[in-house]
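A.B. asks: sequence isn't available, so here's the structure alone:
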């Protein structure tokens, strides 16, 4: 619902896209800014698949951040979808944050993203993340390298994990936003429904606990969510989708041990999200090559028409 109560000359608002290679810390930054987990985090690249909006409302501004999938060369239809999502946000926002990892040098991945900026008129900031992982003397050469590559409006080094310099970045963002309305209520932190966030929390736990060959083959579908009558308990039923029988065995684990652990960890986060006790039931289903089937992608929430 559009809320114009704060629409004054002093109030600023706008949409900010966070762009970068996989695993540079985009979701960590978003969760830190918003103050709670709305985007799942993993050390495995390409964790974010849909664009996730996080809303930060201040006394004089509202910033709507869009956490996009890490830009990479697609290997399947799901990858094509992820790239379309990331690139389309460049056309619809007021500001772009190009986030890079201070520990990694400038390479073909960064060059590929900069090429996408050539036809973009939107102001672009360079955000150098993970500065807590390098020696301070290493920072200036990184800044100089990027200055030669593109005329960024601002260059801001941060540590999203520790929160270093994040407030300065928010102040810089505010100066570039236009005067505008408060798009979302002050207490709303994301545009995604609870059902979406719940499936992402389950997928996050599976990402953390499984081996390398599993993560990108996982999708999670919420089959049922209902509050039990007369009780402060929400019954959640969800299915974890994998591509091969061998992956199903890994997800279930010996005597169901892995699935139980995924459920235990996911339930804690879901209870925190809903503010209620949760009874969580998980199943595992094999859908061969689902990442290349448009019908399956739509069923699992990857509808490119929405982007």
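C.D. replies: Cool, got the structure. From a predicted model like this one, the values you see are computed outputs, not experimental measurements.
A.B. asks: C-alpha from now on. contacts and neighbour counts both.
C.D. replies: Will do.
A.B. asks: can you give me the strands in this protein?
C.D. replies: Per DSSP state E, the chain carries strands over the ranges 12-20, 52-57, 61-67, 95-101, 124-129, 154-157, 219-227, 233-242, 277-286.
A.B. asks: want to compare, so here's the second one:
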């Protein structure tokens, strides 16, 4: 970057209803996995920050929980976390699903957008899965409902238009400094990242009510002299029957969770990782303020 060039930086929030691909899009834009992914709605529970730094711009993406009708205190926290972000950023990236046009959840979010002065991009994701005519129809209808600064059809899955999207975001951000070092892709502590990667594997390997009843807490994290990262992780669920499912026959499910999480974590840390996994029951933890605070959710 030359001395005369102007540097730009800012915060861009990804909002949208559950399961439209916000986390997949965040990872694709940053170029590295910083948010867990699942085909289950409401996978993201916290605001996840991913940082993209170039010679001209630093974009801090904030992936928010999907906006939905909450059924417990955890759900209320998730919706409040998403909505409060709208007025705290420089740009809102409203992500919709091209395979589900005219979804009532999108209309509800549009009403929230109308109440904020933050400029917004409409990002229509998953365009690889529908005909071009369907995308054009969706663009026309959404354009009539809100004045978006830009409308960009993309595919986080195959990379369609992602470079163009990054260019447009950079152009919409103000002049500013670098908020994070060049090599930082997320500002979340290691404990949070490890817990999320473990939870992602639980989402992948379990079914029915189990995934949404799970929270992971890292009780101990050590960087040992032999180069191994040691983590003692407790997987909390709400019922004894769920505990049995999580452990599995002869411990096979828990063992597989550990194997898959360790693979991702070793790629991220660049060193050997030892996961010591346990399963415990905390009845109805999603409705207990004290436990929500313990697990890192802000007071509501």
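C.D. replies: In hand now; what should we look at? Only a predicted model underlies this, so the values are computations on that prediction, with no experimental measurement involved.
A.B. asks: redo the strands of structure 1 as TSV? Include distance to residue 293 of structure 1.
C.D. replies: Below are these laid out as TSV (distance: least, CA to CA, whole Å):
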stretch	distance to residue 293 of structure 1
strand 12-20	26
strand 52-57	23
strand 61-67	25
strand 95-101	31
strand 124-129	35
strand 154-157	40
strand 219-227	13
strand 233-242	13
strand 277-286	14
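A.B. asks: could you export the ones you listed as TSV, including distance to residue 194 of structure 1 and mean neighbour count?
C.D. replies: As requested, the strands of structure 1 are exported to TSV (distance: least, CA to CA, whole Å; neighbours: other CA atoms under 10 Å):
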stretch	distance to residue 194 of structure 1	mean neighbour count
strand 12-20	22	25
strand 52-57	12	23
strand 61-67	17	25
strand 95-101	26	23
strand 124-129	29	24
strand 154-157	33	18
strand 219-227	10	17
strand 233-242	12	20
strand 277-286	13	18
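A.B. asks: quick one: closest of those to residue 113 of structure 1.
C.D. replies: Comparing these against residue 113 of structure 1 with CA to CA, the closest turns out to be strand 12-20 (7.3 Å).
A.B. asks: superposed on structure 2, what's the mean shift for that closest one?
C.D. replies: After superposition onto structure 2, strand 12-20 of structure 1 sits on average 0.4 Å from its aligned residues (mean CA distance after the TM-score superposition for structure 1).
A.B. asks: so where is that strand in structure 2?
C.D. replies: Aligned by TM-score structural alignment, strand 12-20 of structure 1 falls on residues 8-16 of structure 2.
A.B. asks: closest one to residue 269 of structure 1 among the strands of structure 1?
C.D. replies: That would be strand 277-286 among the strands of structure 1, by CA to CA, at 9.8 Å.
A.B. asks: report the aligned residue range of structure 2 for that closest one.
C.D. replies: Going by TM-score structural alignment, strand 277-286 of structure 1 lines up with residues 272-281 of structure 2.
A.B. asks: got a list of contacts for that stretch?
C.D. replies: 227-240, 243, 246-247, 254, 258, 262, 265-266 (CA atoms under 8 Å, 6 or more residues apart in numbering).
A.B. asks: now do stretch 251-271 of structure 2
C.D. replies: 194, 197-198, 201-202, 205, 227-229, 245-248, 272-275, 277.
A.B. asks: let's see that with 6 Å instead.
C.D. replies: 197-198, 201, 246-247, 272-273 (CA atoms under 6 Å, 6 or more residues apart in numbering).
A.B. asks: and the strands of structure 1: which comes nearest residue 34 of structure 1?
C.D. replies: That would be strand 52-57 among the strands of structure 1, by CA to CA, at 5.8 Å.
A.B. asks: in structure 2, which residues correspond to the closest one?
C.D. replies: The aligned range for strand 52-57 of structure 1 is 48-53, by TM-score structural alignment.
A.B. asks: and the matching stretch, how far from structure 1 on average?
C.D. replies: Overall, stretch 48-53 of structure 2 averages 0.5 Å from its counterpart (mean CA distance after the TM-score superposition for structure 1).
A.B. asks: quick one: contacts of that stretch?
C.D. replies: Residues contacting stretch 48-53 of structure 2 (CA under 6 Å, 6+ apart): 30, 58-63, 182, 185-186.
A.B. asks: make it 10 Å
C.D. replies: 9, 11-14, 23, 26-27, 29-36, 58-65, 166, 178-188, 193 (CA atoms under 10 Å, 6 or more residues apart in numbering).
A.B. asks: so of those, which ones are in helices?
C.D. replies: Of those, the ones assigned to helices by DSSP state H are 23, 26-27, 29-30, 166, 193.
A.B. asks: and the furthest pair within those?
C.D. replies: 166 and 193 (24.6 Å).
A.B. asks: more crowded one of these two?
C.D. replies: Shown here are residue 166 of structure 2 and residue 193; by other CA atoms under 10 Å, residue 193 has more neighbours (20 against 15).
A.B. asks: I'd guessed that one sits against residue 46; true?
C.D. replies: No. With contact defined as CA atoms under 10 Å, residue 193 of structure 2 does not count as touching residue 46 (11.5 Å).
A.B. asks: what lines up with residue 139 of structure 1 in structure 2?
C.D. replies: Mapped onto structure 2 by TM-score structural alignment, residue 139 of structure 1 lines up with residue 135.
A.B. asks: the closest residue to that match other than its chain neighbours: what's it in contact with?
C.D. replies: Nearest residue to residue 135 of structure 2 in three dimensions, chain neighbours excluded: residue 98, at 6.5 Å (CA to CA, 6 or more residues apart in numbering). By CA under 10 Å, 6+ apart, residue 98 of structure 2 lies in contact with 20, 123-131, 134-136, 138-139, 153-155.
A.B. asks: one step back: now the match of strand 277-286 of structure 1, how far from the chain's geometric center?
C.D. replies: Between the centre of stretch 272-281 of structure 2 and the centre of its chain there are 23 Å (CA atoms, centre = their mean, to the nearest Å).
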